[in-house]
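Engineer: build the 3D model from these lines:
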Amino acid sequence: MNFGISKHLLSKGLPLLKQELLPMLDAFQTRAASKMAGGATKNRKRGKKTPRGIKVEEGQEVQRQTILCTQLQLRYYPGQNVKIGTNMTLNAMVDGKVLITKEKLNPYPDSPIYSGVQNGEVIERVFVHVLPFKQENRFRLISLV
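Structural biologist: Presented below is the predicted three-dimensional model:
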């Protein structure tokens, strides 16, 4: 590429080279910012909250590992054939039907509400149970096979 720069300009030094090249650079198109830079937002809207609570109805048939209830604190207690996860989620341990009951709470001795129960205070809580399906009685003795 020849920009019309003579050899004597190169030998005289860089200041003269700049004087020769600057008018040529003005002919090239340069790009400018089309939008102003955005600032940080202060009043952001919060995202949608996670819906929590009981996810199944009473009498509904569920499979093993089905989520029965999500909660942040212990509002619903695990009953028969129900396990509680680390994030307080209740899951079914067996296939069966869901039963939701309100029962009298029987706390452990190291619980903070144990002394109140010993003094005669009645504490009722909601329990979620899974009643397993009845097993069929189809089996044969090994000696008859």
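
Engineer: going forward, measure contacts between C-alpha atoms and count neighbours the same way
Structural biologist: Noted.

Engineer: so residue 130 sits in a strand?
Structural biologist: Yes: Residue 130 forms part of a strand when assessed by DSSP: H, G, I helix; E, B strand; the rest coil.

Engineer: check contacts around it.
Structural biologist: 79-82, 92-99 (C-alpha atoms under 8 Å, 6 or more residues apart in numbering).

Engineer: here's the other one to compare against:
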Amino acid sequence: MNVDITGKSEILKKYCKSQDVSLRVSVRYKAKKTVGAGNKNAGNANPKHRGWKVQDGKTVTAGTVLVTQTKTRFHPGLNVGFGRNGNLFAIEAGRVAVTCEKINPDFRHFWVRKNYAGRQDQVIYKKHFNVIPEKQHDRFVLIDAI
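Structural biologist: Predicted structure coming up:
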């Protein structure tokens, strides 16, 4: 019986010599990933729907998101807060008023230089969101004057 035992382990060599058995070795190679099955949805990101959420003249409650934005395209005005992610939200209940106002940014700050580069000598106008509070009721009764 002829058995080729070159390159086998020592235990296998001893077993084959002592038992006089033929040895068949099968080799299985590692499977690999097929090519081209990768990123088929690249470039199809979900829309973020940024921009105005409430139009001018509409009535809002406190905490309502008025604008979603990544850069400071819109600025907060009266009774409007500025979130960490750039969102503008109503602080009080009332009517929304959008105005276009002149701004005077401080060019010592990095983000101002980055967003308004080359506009130091120009007049810059930006939209400001304001919330005009609702009129309170007139049902107060004067009890005592001091």
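
Engineer: most neighbours among the contacts of residue 130 of structure 1, which one?
Structural biologist: Neighbour counts for these peak at residue 92, which has 27 neighbours (criterion: other C-alpha atoms under 10 Å).

Engineer: check contacts around the equivalent of that residue over in structure 2.
Structural biologist: Matched by TM-score structural alignment, residue 92 of structure 1 corresponds to residue 90 in structure 2. Taking C-alpha under 8 Å, 6+ apart as the criterion, residue 90 of structure 2 is in contact with 60-66, 79-81, 131.

Engineer: the same query, at a cut-off of 7 Å, please.
Structural biologist: 62-66, 79-81, 131 (C-alpha atoms under 7 Å, 6 or more residues apart in numbering).

Engineer: now do residue 73 of structure 2
Structural biologist: Applying C-alpha under 7 Å, 6+ apart, no residues qualify as near residue 73 of structure 2.

Engineer: what does it correspond to in structure 1?
Structural biologist: Looks like residue 73 of structure 2 aligns to residue 75 there (TM-score structural alignment).

Engineer: count of neighbours near residue 88 of structure 1?
Structural biologist: Residue 88 of structure 1: 18 neighbours (other C-alpha under 10 Å).

Engineer: can you tell me how far it sits from residue 50 of structure 1?
Structural biologist: Distance, residue 88 of structure 1 to residue 50 of structure 1, by C-alpha to C-alpha, to the nearest Å: 14 Å.
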